[in-house]
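Visitor: My questions are about this predicted structure, shown below with the sequence.
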Amino acid sequence: MSAATPHVTVVRACLRGGAGGSPTAVVVEDDTPDARLDDAWRRRVPAAWGTSHAVYVRREGDLTALRFFTSAGELPACGHGTVAALALLAARAGGDRPHRATLRTGRRVFAGRAGRAGDRFAAAFDAGRVDLREPTAEERVIVLTALGLDPVEAGPDVRIAGVGRERVLVPVADRAALAALTPHLDELRTACDRFGLLGAYVHSTPTPDGVLAARMFAPSIGVPEDIANANSTACLAAHLAGRGITGIAVDMGDSLGSPATITATTGPGRTVELGGTAEVLTA
């Protein structure tokens, strides 16, 4: 990486009990306004800094614009990347009061906030409205088979959901079944590419108070398994709201040795607020 380009800050987003989380590269492009960044450079940052995702932050008047990249290219949204960006903005703002920002991604403008929680930051933002639909018979059979699951035994609660790009939500019986899952990643990538899906978010059955676990497989965007996927958690929260569960806490990352937790609360019209705790590692 060239010294002329903006400084990269690594933020561990969506910690669990102060540990783990998803390391995310955050670049405040305003730090070096004369730097000429291109998207090829933006794609190189995650691998160079040992992260799955990178988020690029730029002031646009009263708005803070966010762009998200993996090594495979740009994403329309990234929940844990948004948590990471908010945590860094709060760290830079200083003070004990929550830092509030109006954020813009390529598709929408929304509110976010982050405040100190000891030596870390608790962040939350409006994930927006979630769109839900039944999978087609073809989507169901091909994607579930690629996951190593029986399309019949998976039951009726499989959903296609989107906040931006669609992904498939797949229930399994419990955490043990989730941990034992061994998807065929090449087949899953082919299936997701065929149907235009971001990936497959497989989750355990929630407890009565909304606690569960999940794993997110997204080989089509260069992430075989994601440590924390907040936007997919928003999708699940909207789906479970139909059962009267309006708040969930989802554990992820255990299979990757980096435990993470994401919270989500559903409001009117299937709107969801996402939350997570983050630690700014470098500044």
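Guide: The structure has been received and is ready for your questions. Residues are numbered from 1 along each chain as shown.

Visitor: make it CA atoms for all contacts and neighbour counts henceforth
Guide: Will do.

Visitor: For the nearest residue to D254 once chain neighbours are set aside, give its distance to G267.
Guide: Closest residue in space to D254, ignoring its immediate chain neighbours: A260 at 7.5 Å, by CA to CA, 6 or more residues apart in numbering. The gap separating A260 from G267 is 23 Å, by CA to CA, to the nearest Å.

Visitor: want to compare, so here's the second one:
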Amino acid sequence: MALRIVQVDAFTDRPFAGNPAAVCVLPSPAGPAWMQDVAREMNLSETAFLNAEGDGYRLRWFTPAVEVDLCGHATLAAAHVLWEEGHLSADRQARFQTRSGLLTADRRSEWIELDLPATGPVPAPPPAGLIEAVGVTPGYVGKTRFDYLLEVASEAAVRTLQPDFRALAGVEARGIIVTARASTPGFDFVSRFFAPRAGVAEDPVTGSAHCALGPYWQGRLGTAEFVAYQASARGGTVRVRVLGERVRLGGRAVTVLRGELAAA
């Protein structure tokens, strides 16, 4: 039986921007090897797989190379598909059981707000080869639950960064977040995210990174609400609210492709 698969651009209000994710709503749980094959075929930074479970859905995320423990943009895309395709009524909360616990999504007019765990960094020495591979001298290095976070001197330094991806793939880290205070009006901070070790050289807009960036910039700037911009080639805007051990991320989403997976 063919399965419907939907491609969504997340953290953007226009097609061909933000971060694309594929979303597949399954009639029952599927095997991880098959899901990994589909994710490799889709060749996007993440593919999300959902099946009904309890009062919500079981949600799993795969890059073309590995299953990951937390992915914000594919969660945003999954919630968007559930509402747009009629799996959930517009006034119902989307509830997801994941490897990072219960995550929820609520509609806020044209925006979707995710409730995710905070993963703020603690100061840490950089792993061998990191600074050389990134190609910039940071003013701060910290480690989050998943990644390393580097603060650099300026927004321009973030935007012009050209990492050595081959070298970065050899660094012991799922991903690298590089951030700076924003100089562009309307934004509080900017960032980029690199994860060649997980099969994604540069992720266009990374929800899970903002689970770390929110608490980090709360400590630096003394406020708990931000408008952030991820300065990849596609770019994307993320609203961030830090609420203790949780982070609320707001973003928009646009469907760009609907199709059928024939090799189901």
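Guide: Received it, and whenever you're ready, just let me know what you need. These figures come from a predicted structure and were not determined experimentally.

Visitor: picking up where we left off before, and A260 and G267 of the first structure? Which one has more around it.
Guide: A260 (27 against 16; other CA atoms under 10 Å).

Visitor: is it true that that one touches G253?
Guide: Yes - counting by CA atoms under 8 Å, A260 of the first structure touches G253, with 5.5 Å between them.

Visitor: quick one on the thing from earlier: and the residue nearest to D254 of the first structure, what's its match in the second structure?
Guide: Residue pairing (TM-score structural alignment): A260 of the first structure is matched to G236 of the second structure.

Visitor: Just list the residues touching its match, thanks.
Guide: G236 of the second structure is in contact with 11-12, 17-19, 204-205, 229-230, counting by CA atoms under 8 Å, 6 or more residues apart in numbering.

Visitor: where do the helices sit along the first structure?
Guide: Assigned by DSSP state H, the helices in the first structure fall at 39-48, 79-93, 137-146, 175-179, 185-195, 230-241.

Visitor: Outside of the first one itself, list whatever touches it.
Guide: Contact with helix 39-48 of the first structure is made by 1, 24-25, 52-54, 69-74, as judged by CA under 8 Å, 6+ apart.

Visitor: mind putting the residues you listed in TSV, distance to D193 of the first structure and neighbour count included?
Guide: Formatted as TSV, the contacts of helix 39-48 of the first structure follow (distance: CA to CA, whole Å; neighbours: other CA atoms under 10 Å):
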residue	distance to D193 of the first structure	neighbour count
M1	31	12
T24	25	28
A25	26	29
S52	19	22
H53	19	30
A54	22	32
F69	18	26
T70	16	21
S71	16	21
A72	13	16
G73	14	15
E74	15	17
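
Visitor: So which of those belong to strands?
Guide: 24-25, 53-54, 69-70, 73-74 (DSSP state E).

Visitor: Tell me the residue in the second structure aligned with L149 of the first structure.
Guide: By TM-score structural alignment, L149 of the first structure lines up with V136 in the second structure.

Visitor: Over to D251 of the first structure?
Guide: Checking with TM-score structural alignment, D251 of the first structure has Y229 as its match.

Visitor: A101 of the first structure too?
Guide: Under the alignment by TM-score structural alignment, A101 of the first structure pairs with A94 in the second structure.

Visitor: Near its match, how many other residues are there?
Guide: Counted with other CA under 10 Å, the neighbours of A94 of the second structure add up to 25.

Visitor: Give the burial count for the closest residue to it other than its chain neighbours, as a bare number.
Guide: Spatial nearest neighbour of A94 of the second structure, excluding adjacent residues (CA to CA, 6+ apart): A105 at 5.0 Å. By other CA under 10 Å, 23 other residues sit near A105 of the second structure.

Visitor: which residues touch A105 of the second structure?
Guide: By CA under 8 Å, 6+ apart, the residues touching A105 of the second structure are 76, 79, 93-95, 112-115.

Visitor: Quick check: the gap between the closest residue to T261 of the first structure other than its chain neighbours and L15 of the first structure.
Guide: Leaving aside its chain neighbours, T261 of the first structure sits nearest to D251 (4.5 Å; criterion: CA to CA, 6+ apart). Counting by CA to CA, the separation of D251 of the first structure from L15 of the first structure is 10 Å.

Visitor: All set, thanks.
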